[in-house]
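>>> Sequence plus predicted model, see below.
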Amino acid sequence: MGSKGVNITYQIRENRGGYKAGALKEGLKRSYVKHCEYVAIFDADFQPEPDYLRRAIPFLVHNPDIALVQARWRFVNADECLLTRMQEMSLDYHFTVEQEVGSSTHAFFGFNGTAGVWRIAAINEAGGWKDRTTVEDMDLAVRCSLKGWKFLYLGDLQVKSELPSTFKAFRFQQHRWSCGPANLFRKMLMEIVKNKKVKFWKKVYVIYSFFFVRKIIAHMVTFWFYCVVLPLTILVPEVEVPIWGAVYIPSIVTILNSVGTPRSIHLLFYWILFENVMSLHRTKATFIGLLEAGRANEWVVTEKLGNKLQKNADASKNKTNVKMFKRPRLKIIDRLNTLELGFAAFLFLCGCYDFVHGKNNYFVYLFLQTITFFITGIGYVGTIIPSS
């Protein structure tokens, strides 16, 4: 690239100190950064188009109040399995509604950690990258927003990426995405409250709406209501949950959540059941973050299968070294998820009781939710990695 007059330097660091935040912080210490105004950030599996910078940078150049231009993610393996289809539904809602609305109304929305271009001056003014939590992207975005910087989301600027397609990888990712915001809320709450330069209503929005409702309460309400409270009310006839609260309103909300991915509307019902299962892990991770317990700062790189599957596919085409794909012979004990199996047993017992003594036919939901917990509990979710 030097012969074309393009100055490109490929550099790595020797350790993982601070994880991603540490790497970003280290990158901005390079001598050439002082000659730069912007920094583009991509995770390893992201594939930006050649014109990405030409389309993103002008918004920063002509709008000095903007600190971040965020692009939309597109997924190259959305059709790989049912797990990736459901992730696509959740993330499409996030971009179509949360990011789009936040940008259009000039309200605060978080940086997604990748596929974005930052103004370096904004990063420096906000205090730089910090590795105090596993959500360094959200941490910086909140601090920049409190400093008065604005963010812009470009829905038509799309970057290809890959979704985790094994349940183990997805669960680690969701733990980090749920634990990190809760831990950041714990560490930033008083910092936001005591900040005299931030308007009162902005404090209320960031603390109550962005953090408390969306990052903490949302997971807990889903889990406690649908997986604990509702099943237990069946065992106590004196307690009755109105059907509009248990079925109608949640169904309408969920249908609205699927607007970003109309092609997967037929998966809506199973998506609801699976989200209830994942709310168990998200609630657990949220408590770990709030209490700053053992796994609060755990950083496990999300495994993507693109490279492994491609290597196996190439090997299968090589006639001189043909080996049939085999499913890994995992011991049953290695595949079991005891927490999900325990809840499957609990919901099954509640469903049986409602079938015999109930009057609202909640056993239909309970048995379907039992099946979803059981399938997850025995490890048959997502892609099983082929071995050569």
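Received, thanks.
>>> alpha carbons only for contacts and neighbour counts from here, please
Fine.
>>> Closest to the mean position in the protein, which residue would that be?
In the chain, the residue lying closest to the centroid (CA atoms, centre = their mean) is residue 177, at 5.2 Å.
>>> Correct me if wrong, but it is in a helix.
Yes. Residue 177: assigned to a helix according to DSSP: H, G, I helix; E, B strand; the rest coil.
>>> From residue 251, how far out is it?
Distance, residue 177 to residue 251, by CA to CA, to the nearest Å: 25 Å.
>>> all strands for this structure, in order.
Taking DSSP state E to define them, one finds strands in the chain at 38-41, 66-75, 116-119, 150-161.
>>> Just put the ones you listed in TSV and tack on mean neighbour count and distance to residue 314.
Below are those laid out as TSV (neighbours: other CA atoms under 10 Å; distance: least, CA to CA, whole Å):
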stretch	mean neighbour count	distance to residue 314
strand 38-41	17	30
strand 66-75	23	22
strand 116-119	22	33
strand 150-161	19	21
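>>> In a markdown table, list those along with distance to residue 57.
Below are the strands of the chain laid out as a markdown table (distance: least, CA to CA, whole Å):
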| stretch | distance to residue 57 |
| --- | --- |
| strand 38-41 | 8 |
| strand 66-75 | 8 |
| strand 116-119 | 8 |
| strand 150-161 | 11 |
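>>> The stretch 151-300 of the chain: helices as residue ranges?
Here the stretch 151-300 of the chain has its helices, by DSSP state H, counting those that start in this stretch, at 167-193, 200-204, 218-223, 230-234, 243, 249-257, 268-291.
>>> Second structure follows, compare the two:
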Amino acid sequence: MNAGTAGIWRIAAINEAGGWKDRTTVEDMDLAVRASLRGWKFVYLGDLHVKSELPSTFKAFRFQQHRWSCGPANLFRKMVWEIIQNKKVKFWKKVYVIYSFFFVRKIIAHMVTFCFYCVVLPLTILIPEVWVPIWGAVYIPSVITILNSVGTPRSIHLLFYWILFENVMSLHRTKATFIGLLEAGRANEWVVTEKLGDAVKKAADAAKNKNNAKAPRKLKFKFTDR
């Protein structure tokens, strides 16, 4: 699915899919799903590199993750019957979009992560009667963690902090998922993700240049030149 970043759309695909809709906070995913159901396919160009930027602050990241968790759940609520009743889409494609794309990846994944890592595993330590097999308590989490870290070997030293960070964010994502499914108060809240770009670097360079301009210039001469 096209995620909206660094993607180029054909006007014909947008028009055939029903145009741009703002019914959710993931309008790019909305359009991508509808275009896919219409038979359009996306081409990924691996040799084409486009710069992208992550949120600049933790607060901005939390707002982004809320939108990315709440939006798909809300879109699933609004599109599930539309997908089921679509007679032009094959049965197995409906199963893939509903079960694999939406239900597993966008809804269940957040809930399972939170319940397992933040509820079940802590209970095995606090309450002896709660027992989890070693393959479930050690092997599976270790494999998931290793697979996630393989793609970024330069950040392997941050692995421990990443685990703690993801456990905290799993609660935030789970809450956002329920808000989207129930279409509660913040379901359609749109907060622009703060991205500073080169602003910090430019500000630092400007301050450095300003300080250099104010600094008194030292006269360079030798004693023998007098």
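Perfect, I can see it now. The structure presented is a predicted model; accordingly, all values stated were derived computationally and were not measured.
>>> Next, the TM-score between them, please.
The TM-score (TM-score structural alignment, normalised by the length of structure 2) is 0.89; 213 aligned residues with a CA RMSD of 1.6 Å.
>>> Export the helices of the stretch 151-300 of structure 1 as CSV, with columns for distance to residue 118 of structure 1.
CSV is the format used below for the helices of the stretch 151-300 of structure 1 (distance: least, CA to CA, whole Å):
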stretch, distance to residue 118 of structure 1
helix 167-193, 21
helix 200-204, 22
helix 218-223, 29
helix 230-234, 45
helix 243, 47
helix 249-257, 29
helix 268-291, 27
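>>> Residue 353 of structure 1: which of those helices is closest?
helix 230-234 (7.6 Å; CA to CA).
>>> number of nearby residues for residue 194 of structure 2?
If you count neighbours by other CA atoms under 10 Å, residue 194 of structure 2 ends up with 16.
>>> circling back: tell me the spacing between the alignment partner in structure 2 of the residue nearest to the centre of structure 1 and residue 176 of structure 2.
Following TM-score structural alignment, the counterpart assigned to residue 177 of structure 1 within structure 2 is residue 68. Distance of residue 68 of structure 2 to residue 176 of structure 2, computed by CA to CA: 9 Å.
>>> Which residue in structure 2 aligns with residue 240 of structure 1?
Per TM-score structural alignment, residue 240 of structure 1 is aligned with residue 131.
>>> what's near enough to touch its match?
Listed by CA atoms under 8 Å, 6 or more residues apart in numbering, the contact set of residue 131 of structure 2 reads residue 124.
>>> With the one 4 residues further on instead?
With CA under 8 Å, 6+ apart as the criterion, no residue contacts residue 135 of structure 2.
>>> go with 10 Å
141-142 (CA atoms under 10 Å, 6 or more residues apart in numbering).
>>> residues near whichever residue in structure 1 pairs up with residue 188 of structure 2, how many?
Matched to structure 1 by TM-score structural alignment, residue 188 of structure 2 sits across from residue 297. Counted with other CA under 10 Å, the neighbours of residue 297 of structure 1 add up to 19.
>>> Same check on residue 292 of structure 1?
20.
>>> quick one: the aligned residue in structure 1 for residue 50 of structure 2 from residue 52 of structure 1, how far?
Matched to structure 1 by TM-score structural alignment, residue 50 of structure 2 sits across from residue 159. Per CA to CA, residue 159 of structure 1 is found 8 Å from residue 52 of structure 1.
>>> Ok, residue 175 of structure 1 next?
For residue 175 of structure 1, the distance to residue 52 of structure 1 equals 31 Å [CA to CA].
>>> One more: residue 154 of structure 1?
Distance, residue 154 of structure 1 to residue 52 of structure 1, by CA to CA: 11 Å.
>>> Please apply the same query to residue 217 of structure 1.
Residue 217 of structure 1 is 36 Å from residue 52 of structure 1, by CA to CA.
>>> Could you do residue 129 of structure 1 as well?
According to CA to CA, residue 129 of structure 1 stands 24 Å off from residue 52 of structure 1.
>>> Mind checking which of these two has more residues around it?
residue 129 (22 against 18).
>>> what does the more buried one align to in structure 2?
By TM-score structural alignment, residue 129 of structure 1 lines up with residue 20.
>>> Tell me who's in contact with that match.
Residue 20 of structure 2 sits next to 14, 27-28, 30-31 when contact means CA under 10 Å, 6+ apart.
>>> Could you export these as TSV, including distance to residue 60 of structure 2?
TSV is the format used below for these (distance: CA to CA, whole Å):
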residue	distance to residue 60 of structure 2
14	30
27	19
28	19
30	23
31	25
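>>> quick revisit: how about the match of residue 177 of structure 1: what's its closest non-neighbour residue?
In space, residue 68 of structure 2 comes closest to residue 26 once its chain neighbours are excluded; the distance is 7.1 Å by CA to CA, 6 or more residues apart in numbering.
>>> Now for that neighbour, how many residues are close by?
The number of residues packed around residue 26 of structure 2, counting by other CA under 10 Å, is 24.
>>> My read is that it contacts residue 70, right?
Yes. Under the criterion of CA atoms under 10 Å, residue 26 of structure 2 makes contact with residue 70 at 8.8 Å.
>>> Common neighbours of the two, please.
Counting by CA under 10 Å, 6+ apart, the residues touching both residue 26 of structure 2 and residue 70 are residue 188.
>>> ok so, going back, overlap of the contact sets of residue 154 and residue 52 of structure 1?
Common contact partners of residue 154 of structure 1 and residue 52 (CA under 10 Å, 6+ apart): 71, 116.
>>> ok, the residue lying farthest from the centre of structure 1 to residue 276 of structure 1 distance?
Most distant residue from the mean C-alpha position of structure 1: residue 320, 42.2 Å away (CA atoms, centre = their mean). Note on residue 320 of structure 1: its distance to residue 276 of structure 1, by CA to CA, is 48 Å.
>>> same check, this time on residue 127 of structure 1
Distance from residue 127 of structure 1 to residue 276 of structure 1, by CA to CA: 38 Å.
>>> more neighbours, the two?
Applying other CA under 10 Å to residue 127 of structure 1 and residue 276 shows that residue 276 carries more neighbours, namely 22 against 11.
>>> corresponding residue for that one in structure 2?
So, by TM-score structural alignment, residue 276 of structure 1 is matched to residue 167.
>>> Pull the contacting residues for that match.
113-118, 161.
>>> my read: the residue nearest to the centre of structure 1 touches residue 184, true?
No. Assessed by CA under 10 Å, residue 177 of structure 1 is found out of contact with residue 184, at 11.1 Å.
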